[in-house]
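Q: sequence and predicted structure are below.
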Amino acid sequence: MDNFKDAIGEVDLIDSVDRSVSSVRTRQLDISFNELADMYDSGELIIAPEYQRLFRWTPGAQSRFIETLILELPVPPIFLMETEENVYELIDGLQRISSYLNFRGLLKNADSSGSLLTLEDCDIVKELNGHTYKTLPVSLSRRLKRNFIRAEVLRKENSHRLRYYMFKRLNSGGSP
């Protein structure tokens, strides 16, 4: 009899997991960094919703990320939540997206002095050190803008509870 109860409990558990999996609505997009900047500028991309952490990367870490983009090396995907107004909220990827926007001089509330990020600590192409976005050769600034990143989008059809749990899981390992 206990084996029968265990088998029924196992089937119920599997059914519960299957229902949860089938209710998750996501899609993948490859978005250029230039498009992300345009979305940010027009208010279609919120990078700092109230639950998001602060931008903390040092200028050296930001510079190495920019170097990674210029070299067209792979970068991890970002995670977005789609709101009822078809606006995207950034769940995971704040440091990467903020670094790009900061280098371009587009990040709001980044630096009250108005100075652009000057690349430093680039360790693969040391010749990038000392450059700002404005001093990069045009071909490199175009390469940077046209670089794509994968975005995993949690669709607006998902419950608010699921959105909370996804944010909690994605952001459990970062800096407080």
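A: In hand now; what should we look at?

Q: could you use CA atoms for every contact and neighbour count after this?
A: Noted.

Q: for this protein, just list every one of the strands.
A: Secondary structure of the chain (DSSP state E): strands at 26-32, 45-46, 78-82, 88-92, 148-154.

Q: let's bring in a second model and compare:
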Amino acid sequence: MTDEATGAFVPSHAEADRPGDEDLILTDEEFDDLETAEAVVTPISYSGQDFDVDGLVRRLNKGDIVVPSFGLEDDGVETAGFQRGFVWTRKQMDRFIESLLLGYPIPGLFLVRQQSDKRYLVLDGQQRLKTLQAFHKGVHDGKVFALINVADQFRNLTYEKLPEPLRRTLDDAFLQATVVSTDGSRESLEAVYQIFERLNSGGTQLTPHEIRVALFAGPLIGELERLNSLPSWRSMYGEKKNPRLRDQELILRVLALFTDLDRYSRPLKGFLNDYAGEHREMDDAVVGASTAFEHASDLLARGPGASAFRKGSGQVNAAQSEAIMVGLMNRITKAPITPEAVTDAVIKLTTDPEFDATTTRSTADELVVQTRIRIASDTFSEA
């Protein structure tokens, strides 16, 4: 386990014992960011509404209720991509349908209603809705959806084979929904972010950036993915993209600190949300930062290489990486620098005890962030 804000992307808590889970579980830094309270809590408008199963399926099929896919880029979706993909097992799906046939109570849904087109977006309830849609269609994962993991009276039944009384019981069953309204504004989206963050528990929790990518989908998020695919950046971070988007979040951290360092304050998630909301449409500030980012990645790849982002463990250290990137980008905007000079500067930085301290302990604190980027900027300026 690492210090809460070292930036090293390593397993945390007891889950670290699970083999193969290192890239999927949340780090200590991410837990800390999720659990840090916001300075300002945005009020919301919401209401309760009941939907019958038949109506829910019809709305899903018509696109009036949208279950966004993760990272969806859809100009018509103001709050896109909260869901991580369908993960229920067939047993869970069968038991859910059986519960409805038996008239058992079902957990409610959380929906977001867009004012622009009146569509409902699924904030919580993907598994239930997709199961209903698949059962009505009669197909799941390319196979006939017949109930198996259920009581004998329901076994092998498909929707089409349901006796009429059972079909009416299913179609007439109601699911309660809490419907949150959003007008697409930054304030409204921030409120939805805070709601989802509070719902985000159990199973595979989303990281702060995964929620952010979903919420602020647009040109800026598209630019983050473009930068994340640069060969020079991949040679620095690692060939394989991180399945939890940590490499993409690091890019956002670099761009935000390069552009708005003076405005940085904890929690990190709030600072990055503000930046993503303000620059969602890719303005000149982001274009300039993006250009400097590409140049810095190229110089680092040709100079010191991947070691610039790593301490002794060999794993990417976010605090060290962002400071080196921002410091080098600051130098690039003032004067050219050779890959050899970049290498010398990185060696000097990574052997500097003060810089090491700012990338090892309490690295999210305002003063520490300012200090490590100042040290990096001064070192590259003198190179």
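A: Yep, that arrived. Small disclaimer: the values here were computed from a predicted structure and weren't measured.

Q: out of the strands of the first structure, nearest to Val17 of the first structure?
A: For those, the distance to Val17 of the first structure is smallest for strand 26-32, at 16.8 Å, taking C-alpha to C-alpha.

Q: helices or strands up against that closest one?
A: strand 148-154 (3 or more C-alpha pairs under 8 Å, 6 or more residues apart in numbering; DSSP states H and E).

Q: for the strands of the first structure, which one sits closest to Leu162 of the first structure?
A: Nearest of the strands of the first structure (C-alpha to C-alpha): strand 148-154, 9.3 Å.

Q: residues in the second structure matched by that closest one, start to end?
A: Using TM-score structural alignment, the residues of the second structure aligned to strand 148-154 of the first structure are 174-180.

Q: for stretch 57-65 of the first structure, same thing?
A: Counting by TM-score structural alignment, stretch 57-65 of the first structure corresponds to residues 88-96.

Q: which residues sit against the matching stretch?
A: Residues from elsewhere that reach stretch 88-96 of the second structure (C-alpha atoms under 8 Å, 6 or more residues apart in numbering): 127-128, 131, 147-150.

Q: keep only those of those that are in helices.
A: 127-128, 131 (DSSP state H).

Q: need those in TSV (columns: neighbour count and distance to Tyr104 of the second structure).
A: As requested, these are exported to TSV (neighbours: other C-alpha atoms under 10 Å; distance: C-alpha to C-alpha, whole Å):
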residue	neighbour count	distance to Tyr104 of the second structure
Gln127	18	17
Arg128	20	14
Thr131	23	16
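
Q: before we move on, the earlier item: what's the closest of the contacts of stretch 88-96 of the second structure to Leu166 of the second structure?
A: Closest to Leu166 of the second structure, out of all of those and judged by C-alpha to C-alpha, is Leu147, at 13.4 Å.

Q: wait, that closest one touches Tyr159, no?
A: No. Counting by C-alpha atoms under 8 Å, Tyr159 is not a contact partner of Leu147 of the second structure; they are 9.2 Å apart.

Q: give me the common contacts of these two.
A: By C-alpha under 8 Å, 6+ apart, no residue touches both Leu147 of the second structure and Tyr159.

Q: higher neighbour count, those two?
A: Neighbours per residue, other C-alpha atoms under 10 Å: of Leu147 of the second structure and Tyr159, the larger number sits with Leu147, 22 against 19.

Q: which residues does that one contact?
A: Leu147 of the second structure sits next to 94, 154-158 when contact means C-alpha under 8 Å, 6+ apart.

Q: distance of the equivalent of it over in the first structure relative to Lys156 of the first structure?
A: Superposed on the first structure with TM-score structural alignment, Leu147 of the second structure falls opposite Leu119. Separation of Leu119 of the first structure from Lys156 of the first structure (C-alpha to C-alpha, to the nearest Å) stands at 38 Å.
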